[in-house]
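**Student:** output the structure for:
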Amino acid sequence: MTQRGRATRPTAPTGRPRQTGGPRGGDRAGASRGDLTARRDRLRAVIEPVVTGAGYDLEDVSVSRAGRRHVVRVIVDADGGINLDAVAVVSRSVSAALDAAEESGGDIVAGEYQLEVSSPGVDRPLTLPRHWRRNAGRLVKVTVRAGAPAVDRQVTGRVAAADDERVVLETESGPVEHRYAELGPGRVQVEFHRLDEIDEADEVGDDTDEDDDDDVEDEER
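**Tutor:** Take a look at the predicted model:
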């Protein structure tokens, strides 16, 4: 799994096609948005206690149609990130909880479905204090609402600090503090190293190795 400090983090689908014991009547093409919303609420009620009990945060639960079956996507996160082994453990626990809910007579997801559990991607909007805290050091773009009447403006800065009430962004003009009430959803900006900078770093490393070899030879003499 890609580490948190890097630009991207791949998802880790761990689910498998499943046939639930619920009635087939709800498993028809073109299910209304209201049906999907109701299913998502039922899913969250079952899944959230499992995820929080394992020490993680449930960031999102979504359910969508994929042909004749549903795809249930569960996003989990934690301080310091969550690795693939932990994702696999959570996936098995969630799967068992859904099985138990179905066997007890609950209509969780009618028909066949596939469960996917993953960690958040870099495109996840920052909307909660913990999102900002977990992205300390990263470059973020956000809409700031300030003034009377309120005027929206785009601000890009690096997350220097974040707590439960405010975030400090290091901008080109210096550090700026904003309360979360002033901010729209933040977006992490993907940063790429310039190839010439990487080449220069490699050259420096090569020179250092050569110098070390010379020192060893001198000592042997």
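
**Student:** C-alpha only now, for contacts and for neighbours.
**Tutor:** Will do.

**Student:** show me where this structure has helices.
**Tutor:** For the chain, helices defined by DSSP state H occupy the ranges 33-53, 84-103, 129-134, 195-220.

**Student:** any idea which of those helices gets closest to residue 67?
**Tutor:** Comparing those by their distance to residue 67 (Cα to Cα), the top pick is helix 33-53, with 14.4 Å.

**Student:** enumerate the positions of the strand ranked longest in the chain that are buried.
**Tutor:** As assigned by DSSP state E, the longest strand anywhere in the chain is strand 151-162. Neighbour-count burial for strand 151-162, counted by 16 or more other Cα atoms under 10 Å, picks out 156-162.

**Student:** ok, stretch 174-188 next?
**Tutor:** Within stretch 174-188, judged by 16+ other Cα under 10 Å, the buried ones are 178, 180, 183-184, 186-188.

**Student:** how far off centre is stretch 196-203?
**Tutor:** 31 Å (Cα atoms, centre = their mean, to the nearest Å).

**Student:** tell me how far the residue positioned nearest the centre of the chain lies from residue 74.
**Tutor:** Central residue of the chain (Cα atoms, centre = their mean): residue 120, 1.3 Å from the mean position. Applying Cα to Cα, to the nearest Å, the value for residue 120 to residue 74 is 10 Å.

**Student:** for comparison, sequence B:
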Amino acid sequence: MRGTRADLRKLLEPGVVALGFELVDVELAGSHHSPTLRVYIDGPAGINVDDCARVSRQLSALLDVEDPLPGQYTLEVSSPGLDRPLVTPEDFRRFIGETIKVKMQPPLQGRKNFSGRLVDVTADHVVVEVDKEHFDLAFDGMERARLVPRFRTSGVTGERDDR
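**Tutor:** You can find the predicted model right below:
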């Protein structure tokens, strides 16, 4: 195993799940000389700093033993944030009716970026409504997909509803 995204996910997921959390996504960022392995986790009650520290300790030990990445790298464990990545079909199903952003590679109908309401999810694609038009976006053509945070003012300046 030499550190592909899928390989890293397969390696790390059991350790995250064993601590009672969900592995949302794994990402390798930075340069070859100074890479960063980002691990996004979530839980039923959300995620706090202590949760991230526990998962980081667990994964650090596992990564030291398995050594899937050559050389030195930085491990970051965090919550997925309000604009959480959508990776698995289950992620998408959970957020049907919400607004998502999807970047396709290669482009679909001459277009790379789609931002609209998630209408449906099948085994191999999602249906996104953009400006009253439906687009079937295949999972294998998605470079990245994220939930678009929804902010609603509640009458008090600065307050928001993050549902």
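
**Student:** what sits in contact with each of residue 120 and residue 74 of the first structure?
**Tutor:** Both residue 120 of the first structure and residue 74 are in contact with residue 59, where contact means Cα atoms under 8 Å, 6 or more residues apart in numbering.

**Student:** coming back round to it: will you turn the buried residues of strand 151-162 of the first structure into a markdown table that also has distance to residue 86 of the first structure?
**Tutor:** As requested, those are exported to a markdown table (distance: Cα to Cα, whole Å):
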| residue | distance to residue 86 of the first structure |
| --- | --- |
| 156 | 33 |
| 157 | 31 |
| 158 | 29 |
| 159 | 27 |
| 160 | 28 |
| 161 | 27 |
| 162 | 26 |
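
**Student:** hang on, the earlier thing: elements contacting the longest strand of the first structure?
**Tutor:** The contact analysis (3 or more Cα pairs under 8 Å, 6 or more residues apart in numbering; DSSP states H and E) places strand 151-162 of the first structure against helix 129-134, strand 139-146, strand 166-171.

**Student:** what's the average distance for the first one when superposed on the second structure?
**Tutor:** Between helix 129-134 of the first structure and its aligned stretch in the second structure, the superposed structures give an average distance of 2.7 Å (mean Cα distance after the TM-score superposition for the first structure).

**Student:** what's that helix in contact with?
**Tutor:** 79-80, 126, 159, 161-167, 180.

**Student:** try it again with 10 Å
**Tutor:** Counting contacts by Cα atoms under 10 Å, 6 or more residues apart in numbering, the residues outside helix 129-134 of the first structure that touch it are 4, 57, 59, 77-81, 124-126, 138, 140, 159-168, 180, 186, 188.

**Student:** show me which residues of that helix are buried.
**Tutor:** So helix 129-134 of the first structure, judged by 16+ other Cα under 10 Å, has buried residues 130-134.

**Student:** looking at the residues you listed, which is nearest residue 206 of the first structure?
**Tutor:** Among the buried residues of helix 129-134 of the first structure, and counting by Cα to Cα, the member closest to residue 206 of the first structure is residue 134, at 35.4 Å.

**Student:** can you tell me how far the closest one is from residue 119 of the first structure?
**Tutor:** For residue 134 of the first structure, the distance to residue 119 of the first structure equals 13 Å [Cα to Cα].
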